[in-house]
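>>> here are the coordinates; sequence isn't available:
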């Protein structure tokens, strides 16, 4: 299953993705997100948290979304790749 990077303060999202069978890694710096299919960050600007991701990688901004909605978006991204 795909590897998904999740900012460490989003534990509900981590649990949702693990229940769907994804390999979840906590991201706290730019090296943590390497080799991930996509990354989920808590705010609109990932750089504020000290996280930058490669230009090709999909980023999901968790602000205003439920864990289930984020899980659906991850499913869409993974099936497109």
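That came through fine. The structure presented is a predicted model; accordingly, all values stated were derived computationally and were not measured.
>>> contacts, neighbours, all on C-alpha from now
Fine.
>>> and the nearest residue to residue 61 once chain neighbours are set aside, what does it touch?
Distances taken as C-alpha to C-alpha, 6 or more residues apart in numbering put residue 41 closest to residue 61, at 5.2 Å, once the chain neighbours are dropped. Listed by C-alpha atoms under 8 Å, 6 or more residues apart in numbering, the contact set of residue 41 reads 6, 7, 10, 59, 60, 61, 62.
>>> tell me where this structure has helices.
Taking DSSP state H as the test, the helices found in the chain are 11-19, 67-80.
>>> structure B:
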């Protein structure tokens, strides 16, 4: 079964690379998307400046800021359950 990965909409290069590797990629839009995914990829642009740590998923959250699409794919392969 393909792993479902939620990816922020602006990360088109990551989305393409993950699809090429056989992942089911969905846009990261709602908390419901997080609940059904093996991992999620964010840009890191909306970092937690208020220090709030509400957790909506137990899936790994990968910050793509400064990483290539291949590096993000490797992170998912190592961390996604």
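Sure, I can see it. The structure displayed is predicted, hence computed values, not measured ones.
>>> care to give me the TM-score?
Here the TM-score for the pair of chains, by TM-score structural alignment, normalised by the length of the first structure, is 0.80; 75 aligned residues with a C-alpha RMSD of 2.1 Å.
>>> can you give me the strands for the second structure?
4-7, 24-27, 39-42, 61-63 (DSSP state E).
>>> let's have those strands in a markdown table, adding distance to residue 71 of the second structure.
Below are the strands of the second structure laid out as a markdown table (distance: least, C-alpha to C-alpha, whole Å):
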| stretch | distance to residue 71 of the second structure |
| --- | --- |
| strand 4-7 | 14 |
| strand 24-27 | 17 |
| strand 39-42 | 12 |
| strand 61-63 | 10 |
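>>> go through these and name the closest to residue 16 of the second structure.
With respect to residue 16 of the second structure, and counting by C-alpha to C-alpha, the nearest of the strands of the second structure is strand 24-27 at 8.8 Å.
>>> in stretch 66-76 of the second structure, what's buried?
Across stretch 66-76 of the second structure, burial judged by 16 or more other C-alpha atoms under 10 Å covers 69, 72, 73, 75, 76.
>>> corresponding residue for the fourth one in the first structure?
It stands for residue 75 of the second structure. Superposed on the first structure with TM-score structural alignment, residue 75 of the second structure falls opposite residue 73.
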